[in-house]
Structure formats: structure tokens, C-alpha cells
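S.K.: okay, predicted coordinates and the sequence, questions at the end:
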Amino acid sequence: MKALSLILRILAILGAAGAVALFFMVQGKLDEKQAALEKAHAATAASQSELETANSKIGSLESSLSTERDSLANSKRQLEAARSEMYTAKSEVTRSKQQLSIAQNEIDSLKNATKDLREKLLDAERKATSTSREGEIAQLKERISELESSNATLKEDLQVAENLRASARPAVTEETTTSTGLYKPSYEFSTGPAAQAGSIGPEIQVASVSSSDGIVVFNADPALGITVGSELKLVRDYNTIGSVRVIKVSNGNVLANILPGTKTRALDVGSSVKILR
């Protein structure tokens, strides 16, 4: 019995020692676990902080992404507006080109019409000049006939005067008598038109002259009162140049026919002549 009791006591002591050893062993593991747990909590807190930082960054990125999306949408709207404006501008350019082409065609048509009208006007002026020349030739022929008739009358009067003078003076020298015994005067009568008195009027400028067509254009002040059909006698430096007959007056321009006997070489473009009134 005593041996059994002793064995039990030994076993109890060994159990207690084992329990103490086990306690210390478990306590060490618990400390390790506690340290590991604290480390895990610290890692979790760090991870949580990193997660929050990451979430904050994600939020910031989402905000930036939203801003970029809005900016992209705005850029798209602006691009669409620019495309629309570009299309409108192209349409305007096309329309302007069409209008310019139409205007150019109208200008060409007007130029052709103006050219045709100028040709018709020149043709009409030539015809008018020809008609006016025919009338002037007829008037000149009538004037020549009148002068010839007047000259014949003067010759008859002169012959009568010579006969009367010869009967009154029978004794004359050979130098003053003819073979028939009539008196021969020492002068001759001019068959040209009698000189007319006049005054030198204002100046007019030669704008253009066509010797082949017999037409001259003057620049003259409308206040001079030059009218169609009037005959202008032209002088320069008190020397007679000739005469012209007015066939058209328009806006300070005087179109006239150059009458026979006029010195066309004296009618230089840009030169000035005076009217003998």
C-alpha cells in the first residue's frame, strides 16, 4: 500500500510537473500567437490604411475619369459643331463660287453687249457722218453755184465799168490796154469766199481725231452752248486751222465732222484750239 501511495504521489508530482511544463509551453505559444495576432492586426490596419488610400485614389481617378469623360463629350460636341460649321462654310463657298460664276457670265455678257453696242454706235456715227457729209457736199455745191453766179455778175459789172471807163478815157498807154482797145486792170478778183469779221472765243481740247473717217471729238464746257449742226471755225495762235460741223453733243464731249480744207495735222490729241465766233 505504501508503495502504491508512493507511486501515486510520484505520478501526481509528475502530472503536476507535466501540467506546469504544459502550461509554460502553452503560455509561450499563446504569447507567440498573441504577437502573431498583433502583427496580423498591424498588417490588417496597414492593409486597411492602404486600402483606404487606394479607395481614395480610386475615387480621385473616378472623379478625374468623369471629368475626362465630360471633357471628351464637350470636345465631341465642339468637334460636331466645328464639322457643322465647316460643312456650312463649304456650302457657302460653293454657293459663292456659283454666284461668282453667274456674275462672271453676266459680266461677260455685258461686255459682249457693250462691245456690240459700241460697234453699232460707231456704225451709226459713220452712217450719220456719211449722211452729214452728203448734206455738207450738197450745201458746198450750192454755195459754189452761188459764188459762181455772183462772180459772173461781178465780171459783167466789171466789163460794163471797163467799157464806160474806156469810152471816157480814149487815150491810154499800151501797158494798160488790150489788143481790143479795152482797159485791163492791174488787179484780179478772188474767187474764194469773202473774209468775215469775228472774235476769238474760248478754248476747247482735242480728245480724239480720226483723219480717215473725218471725225474729231472735243472736250468742251457745256456752258459754251455748242449745239448740233453748228459750224465751228478753229484757230490757234491767230492762224486758221479749218472748220468742223457738230453732229453730236453729250456730257461735255462734242463729236464733229471735219470740213474740207481743214488742217487735220494741226488737230493733235490733247492740244487746244480756239473757236472763232
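M.R.: Done, it's in.
S.K.: okay, CA-based contacts and neighbour counts for the rest of this
M.R.: Will do.
S.K.: show me the helices in the protein, by range?
M.R.: Using DSSP state H, the helices of the chain run over 2-168.
S.K.: next, name the residue at the spatial heart of it.
M.R.: With distances taken as C-alpha atoms, centre = their mean, the residue of the chain nearest its centroid is residue 107 (12.1 Å).
S.K.: who are the contact partners of it?
M.R.: Residue 107 makes no contacts at all, as judged by C-alpha atoms under 8 Å, 6 or more residues apart in numbering.
S.K.: over to residue 35?
M.R.: Contacts of residue 35 (C-alpha under 8 Å, 6+ apart): none.
S.K.: quick check: it vs residue 240, distance?
M.R.: Applying C-alpha to C-alpha, to the nearest Å, the value for residue 35 to residue 240 is 142 Å.
S.K.: now do residue 43
M.R.: Relative to residue 240, and taking C-alpha to C-alpha, residue 43 is found at 130 Å.
S.K.: name the residue in the two with the higher neighbour count.
M.R.: Neighbour tally, residue 43 and residue 240, criterion other C-alpha atoms under 10 Å: the higher count belongs to residue 240, 16 against 12.
S.K.: so how far is residue 93 from that one?
M.R.: 65 Å.
S.K.: can you check residue 256 too?
M.R.: Applying C-alpha to C-alpha, the value for residue 256 to residue 93 is 52 Å.
S.K.: and if you look at residue 244?
M.R.: 57 Å.
S.K.: structure B:
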Amino acid sequence: MKSVSLILRIVAIVAAAAAAALFFVSKGKLADKQQELEASQNAQSASQASLQEANTKVASLETLLTAANQKANNATSQLEKARADMYTAKKEVSRKQTQLSQKDEQLQSLKSENNSLSGQVDALKDQVAAAKASSANPDGASAEEMAALNQRITVLEGENQDLKSELTMAQTRIAAQQSKASDESAGGYQFNDNPAAIFGKLSDPITVSEVDKDDGMVLLDLGELSVNAGEKLLLVQDLKAIGRVQILTTNNGKALANILPGESSSKIKAGASVQFIRQS
């Protein structure tokens, strides 16, 4: 009996020792598992932070891409507008060149007419000289014929002078149009429809004979008044300023003027009675 009791005690002691050993081993494994869990949680937190940072970078890149696309669209729109403006400018230049060619043809025609009239005047002068030389001859020209020849010469000289005046104005008109086309190709200008303030002495009434809105030219009938080439005038109608012009040339009571840049030609009407104020 004593041996059985001793054996049972030994078995109990061994079991207790085994249980204790198992407890400590389990406790160590639990600590290891706890550390592994904490490490896994830390790694997960780091992954989430990296993912959040990546999402932020993606959002930033999307914003940059949207801005780049917007800039590209704006650049495309500006390019299309520039192309349209360039096409319009080319058409305008072509139209101006066509007008200049037509004006040059008119100028050449006026020169031909002037030369023809000059030839007719010279021929009539020769006839008059011949008639005067033979006036002592009974068979020579009569006084009536001489008077008719002199009258014809006077008429032709007047027509020749009118043609010279028209030729001068045409040359001035072409030069002004070329200058205006050059100014517009360099950048152009905007019309100003606002009436200018009126200061100064008003002239007697004059008449606007012609208005060429394409060329920006005005032909004024001055009557008894006189102006000088290069002089600037403020045109006034019903005590309201309608535009400023600069005199290019004058002849026989008429003045060819250029509508100044920045002034609108819409209020200057052919046939209108206006007054002017001389500008400094």
C-alpha cells in the first residue's frame, strides 16, 4: 500500500510539473502570437497610410490632368480663332489689293485722258497759230473761226485742268488708302462712336460732296472757305461733333480729306451740310 501511495504521489508531482511546463510554454506562445498580431496590425496601418497617400497622389494627378486638358482646349480654341482672324485678314488684304488695282487702272485711264486732251489743246493751238499767220491772206481763216478755235481751246484747257485736279485727288486717294492698309495690317484700330466735345469757332456751312467709307475718305465742297493740306478739322452737324478729318489736298474750292483713325464714318453723310472747327 505504501508503494502504491508513493507511486501516486510521484505521478501527481510529475503531472503538476508537466502542467506547469505546459502553462509556461503556452504563455510564451501566446506572447509570440500577441507580438505577431501587433506586427500585423502595424503593417496594416502602414499599408493603409501608403494607400491613402497613393490615393492623394492620384487625385492630385487627376487635377493636374484636368487642368492640362483645359489648357489644351483653350490653346486649341485660341489657335482656331487665330486661324480665323488670319483668314479674315488675308481676305481683307486681298480686297484692298483689288481696290488698289482698280484705282490704279482708273489713274492710268485719267492719265491717258489727260494726255489726249493735252494733245488736242496743242493741236488747236497750232491751228490758231496757223490761222493767225494766215489772217492777212484773204483766203485765210475768218475772225469767227478764230474765235471758235479760241473758245474750243478755253473749253479744252478747262477740261484738262479738271482732269488734272481729278488725277491729283486720285493719286492722293490711292496713297492714303495704301497708308491706311499698312496701318491696319500693323494692328488696326477701334472706331470711336462717342461724340467729341465741341470747343472753338464754327465755320460757315460747307457741303460733304462724297464719302468713301471703304477708304475712309471725304470730299468737301468748301465754297468760299479755304483750308490747308495737313490741317485737322472737327466736323459738326446740328451742333454735334460727327468726326475728325485731316485735309490731304485742296483744289478749286474742294478738299479731299482722310477720316482720322479712331473716328467713325457712319455719321458723315454725302450731301450733308456741316460746319467745322479747326484743330491744333
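M.R.: Arrived safely, thanks for sending. Worth saying up front: this structure is predicted, and the values here are computed from it rather than measured.
S.K.: superposed, what's their TM-score?
M.R.: Once superposed, the chains reach a TM-score of 0.44 (TM-score structural alignment, normalised by the length of the first structure), with 149 aligned residues with a C-alpha RMSD of 3.3 Å.
S.K.: now do the buried residues in stretch 112-123 of the second structure.
M.R.: 113, 114, 117, 118, 120, 121 (16 or more other C-alpha atoms under 10 Å).
S.K.: for residue 233 of the second structure, which non-adjacent residue is spatially closest?
M.R.: Excluding its sequence neighbours, the residue lying closest to residue 233 of the second structure (C-alpha to C-alpha, 6 or more residues apart in numbering) is residue 278, at 4.8 Å.
S.K.: quick revisit: more neighbours: which of residue 256 and residue 93 of the first structure?
M.R.: residue 256 (26 against 12).
S.K.: count of neighbours near the residue lying closest to that one once chain neighbours are set aside?
M.R.: The spatial neighbour of residue 256 of the first structure that comes closest, neighbours along the chain excluded (C-alpha to C-alpha, 6+ apart), is residue 246 at 4.1 Å. Residues lying near residue 246 of the first structure (other C-alpha under 10 Å) number 22.
S.K.: ok, now the one 4 residues further on?
M.R.: As a burial measure, the neighbour count of residue 250 of the first structure was computed by other C-alpha under 10 Å and equals 10.
S.K.: equivalent analysis for residue 84 of the first structure, please.
M.R.: Using other C-alpha under 10 Å: residue 84 of the first structure sits among 12 other residues.
S.K.: how close does it get to residue 166 of the first structure?
M.R.: 117 Å.
S.K.: related to what we said a few turns ago, which SSE is the residue nearest to residue 233 of the second structure in?
M.R.: Assigned by DSSP states H and E, residue 278 of the second structure belongs to strand 273-279.
S.K.: can you give me the buried ones in that strand?
M.R.: 273, 274, 275, 276, 277, 278.
S.K.: what's downstream of the longest strand along the second structure, the next helix or strand?
M.R.: Using DSSP state E to define each element, the second structure has its longest strand at strand 240-251. Downstream of strand 240-251 of the second structure, the next assigned helix or strand under DSSP H and E is strand 254-259.
S.K.: what angle separates that next one from strand 240-251?
M.R.: Compare the direction of strand 254-259 of the second structure with that of strand 240-251 by axes from the mean of the first three to the mean of the last three C-alpha atoms, to 10 degrees and you get 130 degrees.
S.K.: same for strand 254-259 of the second structure, what does it pack against?
M.R.: With contacts taken as 3 or more C-alpha pairs under 8 Å, 6 or more residues apart in numbering; DSSP states H and E, strand 254-259 of the second structure sits against strand 217-221, strand 240-251.
S.K.: redo those strands as a markdown table? Include distance to residue 34 of the second structure.
M.R.: Shown next, in a markdown table, are these (distance: least, C-alpha to C-alpha, whole Å):
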| stretch | distance to residue 34 of the second structure |
| --- | --- |
| strand 217-221 | 99 |
| strand 240-251 | 95 |
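S.K.: residue 10 of the second structure is nearest to which of the ones you listed?
M.R.: Closest approach to residue 10 of the second structure among these is made by strand 240-251 (131.0 Å; C-alpha to C-alpha).
S.K.: now do the buried residues in that closest one.
M.R.: Neighbour counts using 16+ other C-alpha under 10 Å place 241, 242, 243, 244, 245, 246, 247, 248, 249, 250 of strand 240-251 of the second structure among the buried residues.
S.K.: what about the longest helix in the second structure?
M.R.: The second structure, longest helix under DSSP H: helix 2-133.
S.K.: after that one, which helix or strand is next?
M.R.: helix 143-185.
S.K.: residue 48 of the first structure: what's it in contact with?
M.R.: With C-alpha under 8 Å, 6+ apart, residue 48 of the first structure has no contacts at all.
S.K.: hmm, I was thinking of residue 153 of the second structure
M.R.: 121, 124, 125 are the contacts of residue 153 of the second structure under C-alpha under 8 Å, 6+ apart.
S.K.: quick one: secondary structure of the residue nearest to residue 276 of the second structure when sequence neighbours are not counted?
M.R.: Excluding the flanking residues, the one nearest residue 276 of the second structure by C-alpha to C-alpha, 6+ apart is residue 235, at 4.5 Å. Look at residue 235 of the second structure: counting by DSSP: H, G, I helix; E, B strand; the rest coil, its state is strand.
S.K.: buried stuff in stretch 114-132 of the first structure?
M.R.: Judged by neighbour count (16+ other C-alpha under 10 Å), stretch 114-132 of the first structure contains these buried residues: 125, 129, 132.
S.K.: number of residues surrounding residue 207 of the first structure?
M.R.: With other C-alpha under 10 Å as criterion, residue 207 of the first structure counts 19.
S.K.: that one contacts residue 215, correct?
M.R.: No. The pair residue 207 of the first structure / residue 215 is not scored as a contact, 11.1 Å apart, by C-alpha atoms under 8 Å.
S.K.: if we can go back for a sec, the residue nearest to residue 256 of the first structure against residue 231, yeah?
M.R.: Yes. Between residue 246 of the first structure and residue 231 there is a contact under C-alpha under 8 Å: 6.4 Å.
S.K.: and the buried residues of stretch 114-132 of the first structure, which is closest to residue 116 of the first structure?
M.R.: Checking those one by one against residue 116 of the first structure (C-alpha to C-alpha), the nearest turns out to be residue 125, at 14.0 Å.
S.K.: for the closest one, what are its contacts?
M.R.: Counted by C-alpha under 8 Å, 6+ apart, residue 125 of the first structure has zero contacts.
S.K.: distance of it from residue 215 of the first structure?
M.R.: Taking C-alpha to C-alpha, one finds residue 125 of the first structure at 9 Å from residue 215 of the first structure.
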